[in-house]
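K.L.:
coordinates for the following, if possible.
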Amino acid sequence: MYRAVMVDRLEQSKALAGEARLAILGWLAESDRHFGHQATGAPSEIGVCVTLIAEKLEMAQPTVSRHLELLRRAGFLSVNKIGRWSYFRRNEAAIEDYKRWIDEHL
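P.N.:
Alright, predicted model coming up:
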């Protein structure tokens, strides 16, 4: 059991080891402020489209999709699929759980 939990925590830590991924999490904390121009719906309600995140990062969409997938697999993001589009938002419960774990173990 310990090993399974450690692997999850290690994956979470690895997911946070990138400037772009930290920026994404920061922007999504205030998604309406950073992505309020999203035409398909309020970012705080449906999430933020990958295209807008790629534009803000000034990176190619496939690269941004890889960053988002790492954060999603770590549990820090959830994805909302609407048609062929994917919208991402923070998973606040998972982020708070990780913060508690860090506080307890460092």
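K.L.:
when you work out contacts or count neighbours from here on, use the C-alpha atoms and nothing else.
P.N.:
Noted.
K.L.:
what about the strands in this structure?
P.N.:
Secondary structure of the chain, counting by DSSP state E: strands at 48-49, 77-82, 85-90.
K.L.:
another sequence for comparison is provided below:
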Amino acid sequence: FPDYATIITDPIDINKIEKRLNTDRYGCLSSSGGSAELAVSAILKDLTLLRDNAHTYNTGAENVEVRIMADCLLHYFKYLLKECLVYLKAQHTCKDAMAMAQA
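P.N.:
Just a heads-up that it's a prediction; the model follows:
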């Protein structure tokens, strides 16, 4: 996709989001526990950017499936993040939630 960088000015992919999760770039896994709400907000921002980029790059009728999949992925992750917050509010830490999600 040689034109991707000219169309998408703020690229992100699912691997980058996973790396940020695993290296605590969202501030959830710090020894102090981090703020679950802030971490979820930052994760959601990146996931929304992922969806928006998919819509921006994949225009036209021939790419409608890509846009639908991007919407479904964002919707699914919103559900998972909501469940994660419920889990965290039940007195668990962000680290516990990450371990549960990876199990």
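K.L.:
TM-score of the superposed pair?
P.N.:
Here the TM-score for the pair of chains, by TM-score structural alignment, normalised by the length of the second structure, is 0.31; 60 aligned residues with a CA RMSD of 4.7 Å.
K.L.:
dump the strands of the first structure to a markdown table, plus distance to residue 102 of the first structure and mean neighbour count.
P.N.:
As requested, these are arranged in a markdown table below (distance: least, CA to CA, whole Å; neighbours: other CA atoms under 10 Å):
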| stretch | distance to residue 102 of the first structure | mean neighbour count |
| --- | --- | --- |
| strand 48-49 | 28 | 26 |
| strand 77-82 | 18 | 17 |
| strand 85-90 | 18 | 20 |
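K.L.:
ok, residue 9 of the first structure to residue 103 of the first structure distance?
P.N.:
13 Å (CA to CA, to the nearest Å).
K.L.:
next one: residue 57 of the first structure
P.N.:
Counting by CA to CA, the gap from residue 57 of the first structure to residue 103 of the first structure is 30 Å.
K.L.:
ditto for residue 70 of the first structure
P.N.:
For residue 70 of the first structure, the distance to residue 103 of the first structure - CA to CA - is 23 Å.
K.L.:
could you do residue 29 of the first structure as well?
P.N.:
21 Å.
K.L.:
in terms of neighbours, single out the busier of those two.
P.N.:
For residue 29 of the first structure and residue 103, the more surrounded residue by other CA atoms under 10 Å is residue 29, and the numbers stand at 16 against 9.
K.L.:
quick one: contacts for that one?
P.N.:
Counting by CA atoms under 8 Å, 6 or more residues apart in numbering, residue 29 of the first structure touches residue 90.
K.L.:
right, and the helix or strand after the longest helix along the second structure?
P.N.:
Using DSSP state H to assign secondary structure, the helix with the most residues in the second structure is helix 64-89. Note on helix 64-89 of the second structure: by DSSP states H and E, the next helix or strand toward the C-terminus is helix 94-102.
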